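> Here is my input; please provide its structure:
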Amino acid sequence: MSDVEPRTEAGDVLTEVIMRTFRLYGGFLEAAEVMTKPVGLTAAWWQVLGAVLRQPLPVSGIAREMSLTRQSVQRIADLLVEKGLAEYLPNPAHKRAKLLRPTAAGYEAVSRLAKAQHAFTNRISAQVDLDDLRTTLKVMERLVEALDADEWPG
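A predicted model of the protein is given here:
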């Protein structure tokens, strides 16, 4: 008897979704690097700042939200603080895990991205039906929930 899981059509389709997601991520990352450069950010800095625009979070919370390692977020957070784009605040829930939040300069840098970001997203979204985009978002949210609920056997 084989230990290999049987292939299913749904599994094959999800594999193609994963492969296209890798391609999309690469394209979006490239676009983000182009957009962030003129305002003195990188795509990674923007990603971490974006996670704390609404509320301060500990590095571990940012890492969980973004599916990044805590160590990589910590390096970026420290750089953002060093550059004056973010600051650490005391965390009433945990003495050692400080909260990260943007400074006025961090909010300003992200705000300066808005024009380029909107131009890019408007250009790309104009080529896809709005209902399809909404459906894509719903499916992506369901896939994230499924991933979060999955108990990886390894």
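> switch to C-alpha atoms for all contacts and neighbour counts from now on
OK.
> what about the helices in the chain?
9-36, 43-51, 59-66, 70-82, 104-125, 130-149 (DSSP state H).
> Please list the residues outside the fourth one that contact it.
In this case it means helix 70-82. For helix 70-82, the external contacting residues (Cα atoms under 8 Å, 6 or more residues apart in numbering) are 44-45, 48, 59-60, 62-64, 86-88, 100.
> Tell me which of the helices of the chain lies nearest to residue 92.
helix 59-66 (14.6 Å; Cα to Cα).
> Against residue 66, how distant is residue 72?
For residue 72, the distance to residue 66 equals 11 Å [Cα to Cα, to the nearest Å].
> From the contacts of helix 70-82, pick the one nearest residue 6.
Distance to residue 6 across those (Cα to Cα) is lowest for residue 64, with 31.3 Å.
> one more to line up against the first:
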Amino acid sequence: MTSQQRQQELLSAAALTTFKLNGQFLELAEHLARPAGLTATYWQVLGAVIGEPLTVSAIAREMGITRQAVQRTADLLAERGLVNYQDNPAHRRAKLVAITPEGRAANQSIGPHHAHHAKELSDVAGADQLADAVAALRKLSEALDALDLSDR
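Alright, predicted model coming up:
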């Protein structure tokens, strides 16, 4: 096997494994969010603004999803009273999405179930191995961010 073939094989294996992991994490997120009356997508957007209000674009960049998908989700969360829109001093037209006390309560209600599954995963995978996997995934994400995806 040539070096180029090995590189291509590794890229494919990384992508396929990541796709499978994405599906598994989405299934787990739905499982965790459902008792709180949320979906995985709702929980994802709430989690993005738990620390500070962000614009829809900033949430989309952080989560790796489209601005339009975040806007639809934020609008639905606002209808349910879980977030609200605030004026943005840095940009007149781009409102900030802020979590409400109801949204914070819904997010916090996931905590005990989340802790249970976090312990299970750590017990099965090993805490040090899980930390190493997270570090490797972050490094892989940074490397993908650095790729030149322009049409050549």
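> before we move on, back to that, can you check which of the helices of structure 1 gets nearest to residue 95 of structure 1?
Nearest of those to residue 95 of structure 1, taken as Cα to Cα: helix 59-66 at 13.2 Å.
> sorry, back to before: from the contacts of helix 70-82 of structure 1, list just the buried residues.
Buried residues within the contacts of helix 70-82 of structure 1, defined by neighbour count using 16 or more other Cα atoms under 10 Å: 44-45, 48, 59-60, 62-63, 86-88, 100.
> With distance to residue 151 of structure 1 added, can I get the residues you listed in TSV?
What follows is these, written out as TSV (distance: Cα to Cα, whole Å):
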residue	distance to residue 151 of structure 1
44	28
45	30
48	27
59	24
60	20
62	21
63	19
86	35
87	35
88	33
100	30
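> out of the residues you listed, who's nearest residue 26 of structure 1?
Closest approach to residue 26 of structure 1 among those (Cα to Cα): residue 44, at 12.9 Å.
> Relative to residue 51 of structure 1, how far out is the residue most central in space within structure 1?
Taking Cα atoms, centre = their mean, the centroid of structure 1 lies closest to residue 66, which sits 4.6 Å from it. From residue 66 of structure 1 across to residue 51 of structure 1, the span is 8 Å (Cα to Cα).
> likewise residue 64 of structure 1?
Counting by Cα to Cα, the separation of residue 64 of structure 1 from residue 51 of structure 1 is 10 Å.
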